[in-house]
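> Structure for the following, please:
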Amino acid sequence: MSVSRRSFLEKSALASSFFIVPRHVLGGKGFLAPSDKLIVAGIGVGGKGKSDLRKFYESGKAEIAFLCDVDDRQAKDSVAAYPKAKYYKDWRKLMEVESKNFDAVSVSTPDHNHAVQAMAAMQLGKHVYVQKPMTHDIYEARMLTAAADKYKVVTQMGNQGSSGDGVRQLVEWYDAGIIGDVHTVQIWTNRPIWPQGIPWSKAKPPVPSGLDWDLWLGTAPYKDYVDNLIPGSWRGWWDYGTGALGDLGCHLMEAPFRVLGLKYASDVQASVGSVFTAFGQRGVFPDSCPPSSHATLTFPKTKKTKGPVTMHWMDGGIKPERPKELGPDEMFGDGNSGILFIGTKGKMMASEYAANPRLLPLSRNEEVKVKQKLERVPGSAEGHYAQWVEGAIAGYGNKQMSSPFELAGPLTEAILMANLAIRVADMPFPRPTGKGMHYPGSNTKLLWDNENMRVTNFDAANQFVKRTYREGWSLGV
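Sure thing, here's the model as predicted:
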């Protein structure tokens, strides 16, 4: 006979005065007995959410007790994998009814709903694991970073490369002075691999059975359902996703942040690729991310650099010039993505997730030996999940995380700041003459007031720093 966890504990406690009830069941925020497994609730349990839950479970220290998804089609594999887990459609109902019955929440929904779900969990004292990017907006990232400290919960963003050996090797090389002082970083990716720079469909098909479309929209403005948005093409629409930067930026920009001690950028500028109609006119689709972009961020001097650092982000297949130290037939990055550090005494590069770090020219990798100084995460990048599980069991401040919101927040803000420049570069404005459109943002360097979270010289960009949620939705701060 199946009984709920709460019912079982209540009946067992009555049966024996010596039964030890775990502290999380008694409602204490952030408290776990050392022998307990982490009781996890998953919000968004298809796709990446499914694989995240599997990794938590494979740690041997997590129990997947609750599943929540607005789309039964996407959730079916997780429902089958955890038959004892209780299933909810609405995450708000899950938190209202079951808040005393789980310790931690995994959020793997589209970007536009990350913040409200993670914030609600933290306000209940729950540890949170949130898929990258941490949030959709800069304001949300700043609020979640503050909330993690306020509520004393263990946090982790889902950029597993931050737990990898590769980024630690890069740090050790840089700290040993092997490539001198880094002043420029170049990052590139073949993303997007979904449609971008396209018009919103005019078709109005019926909402598929099993999908709660209104709940899927969540904080976003209401629009009628369209096909081919779920499960992955939502990334290319600004209402829901954050484009190529949101998908891979956290995996590629994390290494420069850690290696160079970067935090908040001071300015950003961007150029974007265009789509042209059959008549040779530029297609204007401001709701859709552009097909390609190049953003340039400037970061102030840090404790690990001698001056400012310029970071170039390129997507849509755009790549930087191959370094002269790299042979004509040698792989640049991993072929699709890469990170190149340019220092005063040399260069080093890595692949996606900061994997396969290499000094340039490649012959240096046989010659240079640097003593390992940084502790490695057991399991490297794959150990990212177990690290969070064990950290949550240990409690706030008792175990080091690779991507806590303290670090993930500023990284996410930099990614979203680059998106500000990309969005305004592709934003059409009527010409003062009244004839046609122009794109003043494409020729503007956005100057950033970090304390006030505001662009100081191009006000049109500020509407994207903190968006307006649909009526009925709130971040709760």
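> rest of the way, CA atoms for contacts and neighbours
Noted.
> which residues are contacting stretch 340-356?
The contact list for stretch 340-356 (Cα atoms under 8 Å, 6 or more residues apart in numbering) reads 159-162, 164-167, 170, 178-187, 251-252, 255-256, 333-334, 337-339, 357-361.
> give me that answer again for 6 Å
161, 166-167, 179-182, 184-186, 251-252, 333-334, 337-339, 357-360 (Cα atoms under 6 Å, 6 or more residues apart in numbering).
> Run through the strands of the stretch 1-150 of the chain in chain order.
In the stretch 1-150 of the chain, the strands defined using DSSP state E, counting those that start in this stretch lie at 38-43, 62-68, 86-88, 104-107, 127-130.
> do you know which of these lies nearest Thr433?
strand 127-130 (47.4 Å; Cα to Cα).
> Show me what that closest one is packed against.
strand 104-107, strand 155-157 (3 or more Cα pairs under 6 Å, 6 or more residues apart in numbering; DSSP states H and E).
> One more pass at 8 Å, please.
Counting contacts by 3 or more Cα pairs under 8 Å, 6 or more residues apart in numbering; DSSP states H and E, strand 127-130 is packed against strand 104-107, helix 114-123, strand 155-157.
> Here is a second sequence; please produce its structure as well for comparison:
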Amino acid sequence: MKLKKSDASRREFIKSASLASAGFMIVPRHVLGGKGFTAPSDKIVVAGIGVGGKGKSDLRYFAQSGKADIGFLCDVDDRQAKDSVEAYPKAKYYKDWRVMLEKESKSFDAVSVSTPDHNHAIQAMAAMQLGKHVYVQKPMTHDIFEARALTQAAKKYKVVTQMGNQGSSGDGVRQLVEWFDAGIIGDVHTVQIWTNRPIWPQGIPWPSTKPAVPQGLDWDLWLGTAPYKDYVDNLIPGSWRGWWDYGTGALGDLGCHLMEAPFRVLNLKYASDVQASVSSVFTAFGKRGFFPDSCPPSSHATLTFPKTDRTQGPITMHWMDGGIKPERPEELGPDEMFGDGNSGILFIGTKGKMMASEYAANPRLLPLSRNEEVKVPRKLERVPGSADGHYAQWVEGCIAGYGKKQLSSPFEMAGPLTEAILMANLAIRVADIPVPRKTGNGMHYPGSNTKLLWDNQNMRVTNYDAANAFVKRTYREGWTLGN
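Next comes the predicted model:
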């Protein structure tokens, strides 16, 4: 999103006098030297967009690498930004990310995006078009079209990218790969994934109250690409995940942490079809409610992936949220933990099963006694710091330059993973949309009885056109993806 001059004059950025010191300047690596130059400090300068909550912890991990200076901070909400502003007193603070990119692009090397899902793509794309390396919180984007666009842009602009699914740098997923490669569980044909998320309200009507916008929050900027609605309480900082205009539900929150392991183990790319069922919501009068703005309280989506170079046939992947779980495997004892109690991943192969927790942590063969018996040589290099090393890995990649270091979740890998998550959401959304019955009273839900067939090349559902409305969103006027 390129800032228009009219917008720049309208949107004054905030500079806190306590943050500024006379003559202070952090010089980025690309200014200190030309192509191939390594700065004496061997550091990069990072600009953060969205610096409260998860953004705050992301910046902390970058700084802890010892090779990143936090030079610029940007947040639409001064309340959320407060801790980061105090933590990095030399960093300049902006309210509008477009102003920051326009004014300061020569002074930083990389951008960290940790805003609500609906603004990820425009912010990451704008940074990449300036030649900046990008770290984007999961999910990479809000819709499938955006995911494909960012995947292509990372290659076009030759920038170092990483999605914030830190489990992809963990030891657990590498252990799962080694077990699979050793043939311990045979050919995998089915993967089951589950979570207790959402832990925020879903399946509810949009609030009817219209409270005043809190001081320090630029509500219009927070909305960004989303349709305009009046401010409501309790949306910020976390409940926005349950509203389709801003979040992507439980799938967007934990899908990237749980689906990544099957993608890596089996080399999955793009799904060929998806279907879903969702929980019913009943009003006080016992009738089924329909709340189109809100994600359903629970859902079950089933994706099919074509055969890969690591499988003998197609893969069926089940996603369950809202506390729904698959049947316990018979190899698991009645009192033994299934997943981590809240979430889990189960690989079902022709010779056995293996299981892991959230982030693919604590991988286990089933029955659990096999973990004492089976010994497989370590063949894959581990990321220093495991999952926590995900951040330093990106920093090191930025310092080395595009294509010089292997990363755990670059957009070329994170893009297809994100698309699969958003494809499951396509099926969930059409399964939750009623239409009037042609005869009689009430509503029916035709999408709930449909397997959506996916044309990957054209990014289109071929047999149920209503679903295509969610493949690419229509942005609010004044917002675009790139130039």
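> Turn the strands of the stretch 1-150 of structure 1 into CSV, including mean neighbour count.
Compiled in CSV, these are given as follows (neighbours: other Cα atoms under 10 Å):
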stretch, mean neighbour count
strand 38-43, 27
strand 62-68, 23
strand 86-88, 18
strand 104-107, 28
strand 127-130, 29
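> Out of those, the one nearest Leu446 of structure 1 is which?
Proximity to Leu446 of structure 1 (Cα to Cα) singles out strand 127-130 among the strands of the stretch 1-150 of structure 1, at 28.7 Å.
> What mean distance separates that closest one from the matching residues in structure 2?
Strand 127-130 of structure 1: mean distance to aligned residues in structure 2 after superposition is 0.3 Å, counting by mean Cα distance after the TM-score superposition for structure 1.
> residues in structure 2 matched by that strand, start to end?
Aligned using TM-score structural alignment, strand 127-130 of structure 1 spans residues 133-136 in structure 2.
> on that earlier part again, and of the helices and strands packed on strand 127-130 of structure 1, who's closest to Gly44 of structure 1?
Nearest to Gly44 of structure 1, of all these, is strand 104-107, at 6.2 Å by Cα to Cα.
> And the contacts of that closest one?
In contact with strand 104-107 of structure 1 (Cα under 8 Å, 6+ apart) are residues 38-44, 49, 52-53, 114, 117-118, 121, 126-131, 392.
> If we use 7 Å, what do you get?
39-44, 114, 118, 121, 126-131 (Cα atoms under 7 Å, 6 or more residues apart in numbering).
> Check the alignment and tell me where Trp473 of structure 1 lands in structure 2.
Trp473 of structure 1 maps onto Trp479 in structure 2, by TM-score structural alignment.
> mind checking how far that match is from Asn441 of structure 2?
As for Trp479 of structure 2, its distance to Asn441 of structure 2 is 41 Å (criterion: Cα to Cα, to the nearest Å).
> more neighbours, these two?
Trp479 (15 against 8; other Cα atoms under 10 Å).
> just checking, that one is part of a helix?
No - counting by DSSP: H, G, I helix; E, B strand; the rest coil, Trp479 of structure 2 falls outside a helix, being coil.
> surely it meets Ala226?
No - in this structure, Trp479 of structure 2 is not within contact of Ala226 by Cα atoms under 7 Å, at 9.3 Å.
> give me every residue that touches whatever residue of structure 1 lines up with Pro410 of structure 2.
Counting by TM-score structural alignment, Pro410 of structure 2 lines up with Pro404 in structure 1. Applying Cα under 7 Å, 6+ apart, we find Pro404 of structure 1 in contact with 155-157.
> now do Gln156 of structure 1
128-130, 388, 401, 403-405.
> residue boundaries of the strands in the stretch 251-400 of structure 2?
273-278, 299-305, 315-320, 344-349, 353-356, 364-366.
> Can you add mean neighbour count and give the ones you listed back as TSV?
Formatted as TSV, these follow (neighbours: other Cα under 10 Å):
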stretch	mean neighbour count
strand 273-278	24
strand 299-305	22
strand 315-320	22
strand 344-349	24
strand 353-356	23
strand 364-366	22
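> Including distance to Ser9 of structure 2, could those strands go into CSV?
Shown next, in CSV, are those (distance: least, Cα to Cα, whole Å):
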stretch, distance to Ser9 of structure 2
strand 273-278, 46
strand 299-305, 45
strand 315-320, 47
strand 344-349, 50
strand 353-356, 52
strand 364-366, 57
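> Report the contact partners of the residue most central in space within structure 2.
Structure 2 has Pro139 as the residue nearest its centroid, 1.3 Å off, counting by Cα atoms, centre = their mean. Neighbour list for Pro139 of structure 2: 117, 252-253, 256, 418 [criterion: Cα under 7 Å, 6+ apart].
> who wins for most neighbours among the residues you listed?
If you count neighbours using other Cα under 10 Å, the busiest of those is Thr418, which has 29 neighbours.
> From Ser169 of structure 2, how far off is that one?
Shown here: Thr418 of structure 2 relative to Ser169 of structure 2, a distance of 17 Å by Cα to Cα.
> Between all of the contacts of strand 104-107 of structure 1, which two are separated the most?
Farthest-apart pair in the contacts of strand 104-107 of structure 1 is Ile39 and His114; separation 20.2 Å (Cα to Cα).
> taking the contacts of stretch 340-356 of structure 1 one by one, which sit in helices?
166-167, 251-252 (DSSP state H).
> Where does stretch 313-326 of structure 1 end up in structure 2?
The counterpart of stretch 313-326 of structure 1 in structure 2, counting by TM-score structural alignment, spans residues 319-332.
> Tell me how many other residues crowd the residue nearest to Val477 of structure 1 when sequence neighbours are not counted.
Spatial nearest neighbour of Val477 of structure 1, chain neighbours left out: Met143 (7.9 Å); criterion: Cα to Cα, 6 or more residues apart in numbering. Met143 of structure 1 has 16 neighbouring residues, counting by other Cα under 10 Å.
> How about Gly164 of structure 1?
23.
> got it, and Arg60 of structure 2?
17.
> How about Asp293 of structure 2?
16.
> So what does it match up with in structure 1?
Mapped onto structure 1 by TM-score structural alignment, Asp293 of structure 2 lines up with Asp287.
> can you tell me how far that match sits from Tyr240 of structure 1?
Counting by Cα to Cα, the gap from Asp287 of structure 1 to Tyr240 of structure 1 is 10 Å.
> Make sure the match of Asp293 of structure 2 is actually in contact with Trp237.
Yes - the pair Asp287 of structure 1 / Trp237 is scored as a contact, 5.9 Å apart, by Cα under 7 Å.
> That concludes my questions; thank you for your assistance.
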